[in-house]
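1. sharing a model that was predicted from the sequence below.
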Amino acid sequence: MSNSLKSPLNIIFAGTPDFAAQHLLALIKSDHNIVAVYCPPDKPAGRGKKLTACATKLLALEHNIPVEQPINFKAVNDQQKLTQYNADVMVVVAYGLLLPEVILNAPRLGCINVHGSLLPEWRGAAPIQRSLEAGDEKTGVTIMQMDKGLDTGDMILTAECIIEHTDTSASIYEKLALLGPTALVDTLALMAQDNYNANEQNTSQDDSLATYAHKLDKSEAELDWQLSACELDRKIRAYIPWPVAQFTFTESNTVNKQHKIRIWQASIQESDSEKPIGTIISANKSGIVVATANGAICLETLQLPGKKALPVKDILNGRADWFKVGANINGIVD
């Protein structure tokens, strides 16, 4: 690189899950100095509700990096503590806490965020899921300068990846977990240059192109067979690994007992069937094909209540009576 560098930078890192920890690891391996790691307080987990540290904290402790866990940044003491680290920049990745303006302005170069979309599309809490659900052809990560708005800051660098027709939120998450750390290190290299000028080099977002990625809710998991096969397929893939798309099956021969059946894998099926929406067109080892408002969808891997996810051929071995050709996918069967 021809430009001289003001490297290494002193960095505060703020993040929580494994996705954040992968970015922290990239910074640990870089020439920069991690002066502190911020993450939320430990939370109860498991049957014993034992207080458990997040992935980012565990990685920080492994590398002897100071860890701070404020509940929020409303307390003046917490604000002053962060300022005392005298960081050049604060890197925020899936942290989960809102940062007040006093924190955003504390580091010399402010705070930057790794966001899982190509801004200004899909600002908000669930960018990966909403991008898949909408049928986008590509996604990526945006490294942006944080401001007091929700994902509205100027963009420093972006990295793109194609969304394949088989991608789930889980697989996109993995792709972005590879893209993001590299983009972050490249961004910090830009920011470390003597001639770095955020006002001149960063790109403002076009608010007229903005879309909002609302947080996922469990209620969205229940599929509506009135949608097209294409829409259902996108939802199924978007809701893996959470909340996982499902349908409610009703048995008439047990006083209308209901079962929530999760769908872990499905595919769009070409069909010229004129069967009513929700009708099972075929059920064999390849899958259960269901008529939709437009086309059909083949359910390939299902999870019955209290059981592990299994290929449909194994489900049919024990529950073929639930999925008879000509019946409605939601029951009721005699």
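-> Yep, it's here.
2. switch to C-alpha atoms for all contacts and neighbour counts from now on
-> Fine.
3. residues contacting the closest residue in space to residue 179 that isn't next to it in sequence?
-> Counting by CA to CA, 6 or more residues apart in numbering, residue 179 lies nearest to residue 159, which is 6.7 Å off, once chain neighbours are set aside. By CA atoms under 8 Å, 6 or more residues apart in numbering, the residues touching residue 159 are 118, 140, 141, 142, 179, 180, 183.
4. using TSV, please lay out these together with neighbour count, secondary structure and distance to residue 237.
-> Below are the contacts of residue 159 laid out as TSV (neighbours: other CA atoms under 10 Å; DSSP: H, G, I helix; E, B strand; the rest coil; distance: CA to CA, whole Å):
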residue	neighbour count	secondary structure	distance to residue 237
118	22	coil	20
140	23	strand	17
141	26	strand	20
142	25	strand	23
179	19	helix	21
180	28	helix	22
183	21	helix	26
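5. and here is the other one:
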Amino acid sequence: MPALDALVAAGYDVVAVYTQPDRPAGRGRQPRPSAVKTAARHHGLTVEQPDRPGGASAQAQLAAYQPDVMVVAAYGLILPPAVLAIPTYGCLNIHASLLPRWRGAAPIQRAIEAGDAETGVCLMEMEAGLDTGPVIATRPTPIAPDDTGATVHDRLAGLGAGLLVDTLGAWLNGERRATPQADTGVTHAGKISADEAWIDWQRPAVETERRIRAFDPWPVMRAQRGDDRLKVWRAEAVAGSATPHAPGTVVAVGEKGIDVQTGDGLLRLQCVQAPGGRAQPVADFLRGHPVYAGETLD
């Protein structure tokens, strides 16, 4: 939404906003509009939601708008070359990484998970390949030790909106300069799967800490405690920790956290969520859910 809001605020004539069809959501599984659709309606803009953006009727509708340029941000569907060729000045994509690092569906999460010190946004010219097009402009930002997928997403959304508005005028005026991506340093950010959210206690604590931050707000890392699935929202690797316990063993319990042995070091769980409950600091969680040293988490 920040990119759309920024375009409207800058006075650009947004002839239509494309977003995916409404999806079932919530306990009632009723169709719910995307945040983009809601923002577009707020601005009084036309909304299109084709099931197949590459289909003949969708292409004809897009061509009828006679767009100068199309701006794409996390659309979630692949656009075929025939669609990319419709706008007079091409299609521009706001991508949440510093390309060619982290091409693909989950660049924010994969950057945090890998321990990258920096990420950013790119404005790139789209082509048939997945995030392979030439880069028009970039804007970097550091990844802080306490950053999560949510905080980095929100920061990059703002940076991307600013980058778009700062760059688009020159692009439409004929100053269309883009730099081909380097052939080296290419990495791929595969789509996040819910199956990845189970903590592997054999892995080092520092890796699991990064994954917990990366998978906030979705799918949220979790551990099995008896019959319950315990969601872990925040944790930290305890420096210099070494015990003889098997991975997954609860070593210590206190108001600062629940210390669990991993394959390398202790992981201190600091904010957790029981089934049917809400996320809580460990000190609050323990009042209703006692945890004891010697327990094993799977």
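-> Looks like it arrived, so ask away. The structure displayed is predicted, hence computed values, not measured ones.
6. what residue of the second structure takes the place of the residue nearest to residue 179 of the first structure?
-> The alignment partner of residue 159 of the first structure in the second structure, by TM-score structural alignment, is residue 139.
7. in three-state terms, label that match for me.
-> For residue 139 of the second structure, the secondary-structure state derived from DSSP: H, G, I helix; E, B strand; the rest coil is strand.
8. roughly how far does it sit from residue 101 of the second structure?
-> As judged by CA to CA, to the nearest Å, residue 139 of the second structure and residue 101 of the second structure stand 14 Å apart.
9. what's the answer for residue 78 of the second structure, then?
-> 19 Å.
10. and what of residue 178 of the second structure?
-> Where residue 101 of the second structure is concerned, residue 178 of the second structure sits at a distance of 17 Å (CA to CA).
11. and these two? Which one has more around it.
-> Taking other CA atoms under 10 Å, residue 178 of the second structure and residue 101 do not tie; residue 101 has more neighbours (19 against 15).
12. map the more buried one across to the first structure for me.
-> Checking TM-score structural alignment: residue 101 of the second structure goes with residue 121.
13. and its match, what does it touch?
-> 209, 210, 211, 212.
14. how about a cut-off of 7 Å?
-> By CA atoms under 7 Å, 6 or more residues apart in numbering, the residues touching residue 121 of the first structure are 209, 210, 211.
15. in which helix or strand would I find it?
-> Under the criterion of DSSP states H and E, residue 121 of the first structure resides outside all helices and strands.
16. just the helices from the stretch 51-200 of the first structure, written as ranges.
-> Under the criterion DSSP state H, counting those that start in this stretch, the stretch 51-200 of the first structure contains helices at 55-62, 76-84, 101-104, 127-134, 169-191, 198-201.
17. tell me which of the ones you listed is the most buried.
-> helix 127-134 (a mean of 23; mean count of other CA atoms under 10 Å).
18. against residue 208 of the second structure, how distant is the residue nearest the centre of the second structure?
-> What sits nearest the mean C-alpha location of the second structure, by CA atoms, centre = their mean, is residue 108, with 4.9 Å. From residue 108 of the second structure across to residue 208 of the second structure, the span is 16 Å (CA to CA).
19. try residue 222 of the second structure
-> Look at residue 222 of the second structure and residue 208 of the second structure: by CA to CA, they are 11 Å apart.
20. more crowded one of the two?
-> Just comparing residue 222 of the second structure and residue 208: by other CA under 10 Å the higher neighbour count belongs to residue 208, 23 against 20.
21. where exactly do the strands run in the stretch 151-298 of the second structure?
-> Remark: strands assigned in the stretch 151-298 of the second structure by DSSP state E, counting those that start in this stretch are 188-189, 221-225, 228-238, 250-254, 257-261, 266-273, 280-281.
22. out of those, which is the most enclosed?
-> strand 257-261 (a mean of 25).
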